[in-house]
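J.: Here is my input; please provide its structure:
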Amino acid sequence: MSEVIVHRNGGVVLLGGGAVCPADLTHALQLAPCLVAADGGGNKAIEYNYQPVAVIGDMDSLSSNARDQIPAERIHRVAEQDSTDFGKCLRFVHADFFLAIGFTGRRLDHTLATLSYLAQNQGVPILLIGEEDLIFRAPPRFSMALPVGTRLSLFPFGAVQGRSQGLRWPIDGIALAPNGRVGTSNEVSGPVVLDLDGPCLILLPKSCFDQALAVVRGA
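T.: Predicted coordinates for the structure are as follows:
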């Protein structure tokens, strides 16, 4: 399979089978009213009374109940096991931006795989919505206006060098690495400007949704 399954001008909500806050899902769909489920995310869609435009994955988690309620032509089985269901969605769905929910919590290996995809996909506008956090891959340079004291964590997925303004603990001259020093639990002290060389994820509280989405979309 090589064709695009879903193409949208605007945003797409990717729904996984992990932890989902119904209010977060409702908010995401208000901004991006196209819902694509990743395999077991189809169960969540039916549970919360939403009908996905497509279900994509290896179909090892989609329940018989969900299959009965989702039109067969919307279920797209991708049998290969070289990528996760999240990765399959990113391959077969084209959109201006993605709001991904239900890809954290429950199995830690699934969460780690999702974060790895997030770190690898430079230039793909993805905002991951977790139980407590918003997560996105940092562009090489960006700025944000956040309340002083806001938690801002940096987690490198490779060797990262950077420069910062507006952080309580500046990162200038510090070599960050996943098996070395990381930048979690930093705090905002003023207008934030970050220059980062290397794959780095930014984690913010969910109260910073608008600011995070603006960075993801390059606004």
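
J.: contacts and neighbour counts: CA atoms only from here.
T.: Noted.

J.: what about D24, distance to T104?
T.: 13 Å (CA to CA, to the nearest Å).

J.: Look at those two and report which has more neighbours.
T.: T104 (25 against 16; other CA atoms under 10 Å).

J.: Does the more buried one touch A19 like I think?
T.: Yes: shown here, T104 and A19 form a contact pair, counting by CA atoms under 8 Å, at 6.0 Å.

J.: what touches both of those two?
T.: Taking CA atoms under 8 Å, 6 or more residues apart in numbering as the contact rule, T104 and A19 both touch G130, E131.

J.: Can you tell me the element A100 falls in?
T.: strand 93-101 (DSSP states H and E).

J.: From I129, how far off is G105?
T.: Computed as CA to CA, the G105 to I129 distance reads 11 Å.

J.: now A119
T.: Counting by CA to CA, the gap from A119 to I129 is 15 Å.

J.: Quick check: buried residues in the longest helix seen in the chain?
T.: With secondary structure taken from DSSP state H, the chain has its longest helix at helix 108-120. For helix 108-120, burial by neighbour count (16 or more other CA atoms under 10 Å) applies to H110, T111, A113, T114, L115, Y117, L118, A119.

J.: and the following helix or strand past it, what other elements does it pack with?
T.: Heading C-terminal from helix 108-120, the first helix or strand you meet, by DSSP H and E, is strand 126-129. In terms of contacts (3 or more CA pairs under 8 Å, 6 or more residues apart in numbering; DSSP states H and E), strand 126-129 is packed against strand 93-101, strand 133-137, helix 209-216.

J.: for comparison, sequence B:
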Amino acid sequence: MIDAIVHSASPVLLVGGGELDKDALRAELSRFDKVVAADGGADAVLAAGGRPDALIGDLDSVSEAARAALPAEAVHEIAEQDSTDFDKCLRNIAAPLVVAMGFLGARVDHQLAAFTVLAQRAERPCLLIGAHDAVALCPPELKIGLPRDTRVSLWPLAEVTGRSDGLHWPIAGMRFAPHATIGTSNRAEGPIRLRMDAPGMLILLPARFAGALAQALMAAPRWGS
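T.: From the prediction side, this is the model:
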């Protein structure tokens, strides 16, 4: 069994303290059996009428009231400052998928840090959902049904190659890198299939396709499996 704080046989909702739509969060809370708060995300969960099963982080942002509202055994302080609260959470959740809200929007540096963690923890599938985009690290193979002309952006975090079916501009033969070739603003011709040679490519879709991307990630093989 993976060494972790939270274990779940079903997807877990992870809530951060960043930009959040309260109505969207409330809707997501009703869909998950387990909810984890990253530091100040506990305040957002409680304000939306939920209660996190675990609070994980360095706990420098959560309010005293939110911390006091949780049982002591649900609070997991990880004081080291060499990683973000998002990383502290993701590495301590063993689940088929982590759906994370409150990590996109507002501060660009926080978003970039979250993207880096997706690559560092490639073996732990995670979907970031924001107001406008749904973002995930591409698994070794990803199949997802999309309507024609859906925006599909690919953003490399390292040098990476791959192949595609169903994209308007195929990616076979291209060597991607953040300082060189990128793949933003491609579009689907219909259902797409991506195959990546290494864990270094983000896929970004319009937020309305977050559910479809979550299902595709659940069905996909994992890095390192």
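
J.: before we move on, back to that, now the angle from the longest helix of the first structure to strand 133-137?
T.: If you take axes from the mean of the first three to the mean of the last three CA atoms, to 10 degrees, helix 108-120 of the first structure sits at 40 degrees to strand 133-137.

J.: how big is the angle separating helix 108-120 of the first structure from strand 93-101?
T.: 130 degrees.

J.: In the second structure, point out the residues matching helix 108-120 of the first structure.
T.: Mapping helix 108-120 of the first structure onto the second structure (TM-score structural alignment) gives residues 108-120.

J.: neighbouring contacts of that stretch?
T.: Contacts with stretch 108-120 of the second structure, where a contact means CA under 8 Å, 6+ apart, come from T84, F86, D87, F103, L104, G105, C126, A136, L137, L157, P199, G200.

J.: Also stretch 193-208 of the second structure?
T.: 119, 122, 129-144, 150-166, 223.

J.: Drop anything exposed from these.
T.: For these, a neighbour count by 16+ other CA under 10 Å gives the buried set as 119, 122, 129-131, 133-144, 150-157, 159-166, 223.

J.: Inside helices: which ones of the residues you listed?
T.: Short answer: these in helices (DSSP H) are A119.

J.: when you check the buried ones among the contacts of stretch 193-208 of the second structure against the strands, which ones overlap?
T.: 129, 133-137, 141-144, 151-156, 162-166 (DSSP state E).

J.: Just the buried positions in stretch 18-34 of the first structure, please.
T.: Counting neighbours by 16+ other CA under 10 Å, the buried set in stretch 18-34 of the first structure is G18, A19, V20, D24, L25, A28, L29, A32, C34.

J.: Is it possible to get TSV of these that adds distance to L203 of the first structure?
T.: Shown next, in TSV, are the buried residues of stretch 18-34 of the first structure (distance: CA to CA, whole Å):
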residue	distance to L203 of the first structure
G18	18
A19	17
V20	18
D24	16
L25	19
A28	18
L29	21
A32	21
C34	25
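
J.: Now intersect those residues with the strands, please.
T.: Using DSSP E, no member of the buried residues of stretch 18-34 of the first structure falls in strands.

J.: Looking at those, spot the one nearest D58 of the first structure.
T.: G18 (16.1 Å; CA to CA).

J.: show me the contacts for the closest one.
T.: So G18 of the first structure contacts G41, G102, F103, T104, G105, R106, R107 (CA under 8 Å, 6+ apart).

J.: ok, the third one touching G17?
T.: What it means is F103 of the first structure. Yes: applying CA under 8 Å, one finds F103 of the first structure in contact with G17, separated by 6.7 Å.

J.: For those two, work out which one has more neighbours and name it.
T.: F103 (29 against 23).
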